[in-house]
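1. Quick one: sequence plus predicted model below, questions after.
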Amino acid sequence: TYIRGLKPTKSIINPPYETNNSFRFTQQALEYLEPNGRLIIIMPTPTLTQNERSGAVKKLLKTAQLDFVIRMPDDLFSEQGRTVQTSVFGFTKTPHRQGKKVLFYSLEDDGLVSVQHKGKLDRHNKWPAIEQQVLDAVINRTVLAGVSEMRDIFRPDGSVCSVGLPPKMQSVHGHALVRIGDLFDVAKGTLASEKAVSSGRYDFITAADEWKKHNAFEYDCEALVYAVAASGSLGRCHYVNGKFTASNLCLVLTPKKNGAMPVNLVFYQNYFAAARPKIVSALAEGTSKKTISAPRFLDYLIEYVPLQEQIGFSSRLDFLARVMKRLEGKIQKEKSRHQQLFHCLQCAPEDP
């Protein structure tokens, strides 16, 4: 064909996003490129993940190496009034060998501001420094804490994990990294949020910050309820102890029975809260409505902290909470006293 006759060595594409066109454009562009040619393509973040089960991604990686993935800001693109989460993918036309790591970079803020009728502008001159940091990371494969990291995309069994596998090593705190599924049994909540009963007796835990009520319960235990299918609340984690039911937008996590790694649920509720941005960034899929799949959540690696450390942390947290409550009570009393004094001053008779 004409394009192949030009013997292209570089290709930059912003393809249409609907009906898996992005992946087809990727395949076509790599087919046209000369050996060791480079492709940079921006497409919906979950594009590769959505083509894993069919084997299409594994086949693609036999001819192309995935060099980097830059996750773009959430508000970069909109399609038919919906926000589309996108990433920039960089490929080289050479087989991707197992053990070859991929740079994953999270560009949460590009420094640009939206201006009506003018699009996004660099009003505060932030982009040059941000651009340089991105280029340095891509070219030099620079690891930046909380921003970029090198990940394998092949599992030990040879299957593909397009979002990358967390490093299989100890955490920065010296604790072992284990699968969430090794610590918790997980069940899906069953009740739709609109089924709440305001006069109900039992807690109804949804993805929202505030709990609701229902007139029946499914669980009578200590558990964590983790939001996996509500974009604005994705990754929110509630601790509950007693009779409750859970929303179908959430997973219910209970400690493994007779597990070798016992857990304190108060500790891990706080752990999930602190790790929420990182977990959501790594696992969320979808374009306008992002979700976290249960299998990928169970495979995610987190720190296992020895039980006594968990208990010690939870005790200190409980102590701080009680101190804060007492301080808030004192502050409220002082506010009331000042209001009373002010009222008295206003009501005092003027001097004749």
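-> Everything's here; your move. Numbering: from 1, shown residues only.
2. hey, let's count contacts and neighbours off CA atoms from now on
-> OK.
3. where's I130 relative to P277, distance?
-> Between I130 and P277 the computed distance is 20 Å (Cα to Cα, to the nearest Å).
4. go on, D185?
-> Relative to P277, and taking Cα to Cα, D185 is found at 23 Å.
5. same check, this time on G242
-> 28 Å.
6. same thing with K213?
-> As judged by Cα to Cα, K213 and P277 stand 28 Å apart.
7. between these two, which one's more packed in?
-> K213 (20 against 14; other Cα atoms under 10 Å).
8. Determine the set of other helices and strands touching the lengthiest helix in the chain.
-> Longest helix of the chain, by residue count under DSSP state H: helix 307-347. If you count contacts as 3 or more Cα pairs under 8 Å, 6 or more residues apart in numbering; DSSP states H and E, helix 307-347 packs onto helix 265-283.
9. let's see it at 6 Å
-> Packing contacts for helix 307-347, counted by 3 or more Cα pairs under 6 Å, 6 or more residues apart in numbering; DSSP states H and E, involve no helix or strand.
10. just the angle between that helix and helix 265-283, please?
-> Inter-element angle recorded for helix 307-347 and helix 265-283: 90 degrees (by axes from the mean of the first three to the mean of the last three Cα atoms, to 10 degrees).
11. tell me the SS of I70?
-> The three-state label given to I70 by DSSP: H, G, I helix; E, B strand; the rest coil is strand.
12. tally of neighbours for it?
-> For I70, the number of neighbouring residues by other Cα under 10 Å comes to 21.
13. so it sits right up against T86, yeah?
-> No - judged on Cα atoms under 6 Å, I70 makes no contact with T86 at a distance of 8.7 Å.
14. Next SSE downstream of the host helix or strand of F204?
-> Using DSSP states H and E, F204 sits in strand 202-205. Using DSSP H and E, the helix or strand that follows strand 202-205 in sequence is strand 212-214.
15. want to compare, so here's the second one:
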Amino acid sequence: MATLPGALPATLLPIDTSGQDGKHRSQKPAGIIHSTIRERKTTKSHVNASISTALGVPLQTSKELERGTADRPARDCHSLASTAFKFHWQRISKKIGRPNLSSATIQLIKRIHKENPLLSPEKIHERLLTLGIEKSPAPNTIAKYLPTTRKPPSQKQVQSWKLFLSNHHHDLWATDFFTIPTIKFRVLYGLVVIHHQSREIVYFAVTTNPTAEWTIQQFRNATPFGKAPKYLVHDNDLIFCSKAFQSFLQSSGISSKKTAYRSPWQNPYAERVIGTVKRELLDHIIPLNERHLHSLLREYVVYYNNDRTHQGINGKTPIPSPVYLPTLAEDTKLEATPVLNGLYHTYKKAA
């Protein structure tokens, strides 16, 4: 078909967008309008993809959010704005602290530790430096990935705790639990309370099932008529750290002094007396039941407090022994009393 001079091509003819009334006609060519519609669709798809990527939701969900903005309640718009706000601050926020180690670095640290278990974190750090590894992690960071490695307490920490024990030993009690197997392979639990200054076993008890209520009752029995220490040293046992037991100590005017985790050296006297009871009694006699064990401990505690000497108190006994006049060995006559069916004996001078 020939085109008249000065006529527009068919693709550029104006189209009627006003409907049947013909009152308004668009002056845009049809080709330009189709191109504009395609551009708008492309732009819209890019916007939807950007929203989907930014919010971390599927593209369909982004379309639904965009399509239903005018119809949905205001709370949906608020939720969208809140999510976008969180995403914005996540991108601009910076992490504080040391950067995380890569998995390769962690595997290298564990390999060196496995092949050289005696190396400390400091030595592993130095070994990495000598191998020319850049950005070698600090010893403290290396120690986090070595579960068996524990940093020993500093000299200042040791001195501070020992100074506290020595300054308050006259007002200080220590307590701890220990286990005892019976001849029928049942497990019994013993509770011991010791006075720091005199090394006297103030109280002991035996049970098959220790609870916070039972422990509180034992301390009531150990502190009659206001006979209570100023401080009580104990470990991080769940019973000692329970709210009921701590409330009892507070109401009794006793200050709780918990030791650090995995630090039995901070409760030395309680740990030592438990070891003494096991070595000198329970390694030689197997208890039959709870009643038998209580009888054995009662007899041994009397011997321990009145007749067993302690190097920590200059070779004296926790409860002062009678003072005898000095005599020569050939002129001394002793009367022996068996303890625990002859396992030990106590002595006194005969007249």
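-> Ah, there it is. None of the values given here were measured: they were computed from a predicted structure.
16. Got a TM-score for the pair?
-> In this superposition the chains share a TM-score of 0.20, using TM-score structural alignment, normalised by the length of structure 2; 122 aligned residues with a Cα RMSD of 7.1 Å.
17. re earlier: who's in contact with the strand holding F204 of structure 1?
-> Strand 202-205 of structure 1 is contacted from outside by 211-214, 244-246, using Cα atoms under 6 Å, 6 or more residues apart in numbering.
18. Quick one: buried ones out of those?
-> For the contacts of strand 202-205 of structure 1, a neighbour count by 16 or more other Cα atoms under 10 Å gives the buried set as 212-214, 244-246.
19. Pipe the residues you listed into TSV and attach distance to Y304 of structure 1 per row.
-> Below are those laid out as TSV (distance: Cα to Cα, whole Å):
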residue	distance to Y304 of structure 1
K212	32
K213	33
H214	34
F244	27
T245	27
A246	26
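20. Tell me the one among these nearest to A29 of structure 1.
-> A246 (46.1 Å; Cα to Cα).
21. Distance check, the closest one against F104 of structure 1.
-> Relative to F104 of structure 1, and taking Cα to Cα, A246 of structure 1 is found at 34 Å.
22. Am I right that K257 of structure 2 is in a strand?
-> Yes - counting by three-state DSSP, K257 of structure 2 is located in a strand.
23. does the closest residue to it other than its chain neighbours sit in a helix or strand, and which one?
-> Excluding the flanking residues, the one nearest K257 of structure 2 by Cα to Cα, 6 or more residues apart in numbering is V233, at 4.8 Å. In this assignment (DSSP H and E), V233 of structure 2 forms part of strand 231-234.
24. Please report the distance of A274 of structure 1 from I302 of structure 1.
-> According to Cα to Cα, A274 of structure 1 stands 12 Å off from I302 of structure 1.
25. Between these two, which has more neighbouring residues?
-> I302 (20 against 11).
26. what about the strands in the stretch 101-250 of structure 2?
-> 172-181, 187-195, 201-207, 231-234 (DSSP state E, counting those that start in this stretch).
27. Nearest to S295 of structure 2 among the ones you listed would be which one?
-> strand 201-207 (10.1 Å).
28. I'd like to know which elements that closest one is packed against.
-> On a contact count with 3+ Cα pairs under 6 Å, 6+ apart, strand 201-207 of structure 2 meets strand 187-195.
29. by how many degrees do the strand it packs on and strand 201-207 diverge?
-> Using the same axes, to 10 degrees, strand 187-195 of structure 2 lies at 170 degrees relative to strand 201-207.
30. Can you name the residues in contact with strand 187-195 of structure 2?
-> By Cα under 6 Å, 6+ apart, strand 187-195 of structure 2 touches 173-181, 200-208.
31. Check the burial of the closest residue to L172 of structure 2 other than its chain neighbours by counting its neighbours.
-> The shortest distance from L172 of structure 2 to any residue other than its chain neighbours is 4.9 Å, reached at Y231 (Cα to Cα, 6+ apart). Using other Cα under 10 Å, Y231 of structure 2 has 19 other residues around it.
32. thinking Y231 of structure 2 is in contact with T175, fair?
-> No - with contact defined as Cα under 6 Å, Y231 of structure 2 does not reach T175; the gap is 10.9 Å.
33. Now the common contact residues for the two.
-> Common neighbours of Y231 of structure 2 and T175 (Cα under 6 Å, 6+ apart) do not exist.
34. which residues touch Y303 of structure 2?
-> Y303 of structure 2 neighbours (Cα under 6 Å, 6+ apart): none.
35. Turn the strands of the stretch 101-250 of structure 2 into TSV, columns for distance to F248 of structure 2.
-> Shown next, in TSV, are the strands of the stretch 101-250 of structure 2 (distance: least, Cα to Cα, whole Å):
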stretch	distance to F248 of structure 2
strand 172-181	15
strand 187-195	16
strand 201-207	17
strand 231-234	12
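36. Tell me which of those sits nearest to T36 of structure 2.
-> So among those, strand 231-234 is nearest, using Cα to Cα, at 81.2 Å.
37. Which other helices and strands does that closest one contact?
-> strand 172-181, strand 255-258.
38. where exactly do the strands run in the stretch 51-200 of structure 1?
-> Using DSSP E, counting those that start in this stretch, strands in the stretch 51-200 of structure 1 cover 65-71, 77-79, 82-84, 86-92, 102-106, 113-115, 119-121, 148-154, 160-165, 176-179, 184-188.
39. With distance to L224 of structure 1 as added columns, please give those strands in JSON lines.
-> JSON lines is the format used below for the strands of the stretch 51-200 of structure 1 (distance: least, Cα to Cα, whole Å):
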{"stretch": "strand 65-71", "distance to L224 of structure 1": "29"}
{"stretch": "strand 77-79", "distance to L224 of structure 1": "34"}
{"stretch": "strand 82-84", "distance to L224 of structure 1": "30"}
{"stretch": "strand 86-92", "distance to L224 of structure 1": "31"}
{"stretch": "strand 102-106", "distance to L224 of structure 1": "28"}
{"stretch": "strand 113-115", "distance to L224 of structure 1": "38"}
{"stretch": "strand 119-121", "distance to L224 of structure 1": "40"}
{"stretch": "strand 148-154", "distance to L224 of structure 1": "29"}
{"stretch": "strand 160-165", "distance to L224 of structure 1": "25"}
{"stretch": "strand 176-179", "distance to L224 of structure 1": "16"}
{"stretch": "strand 184-188", "distance to L224 of structure 1": "10"}
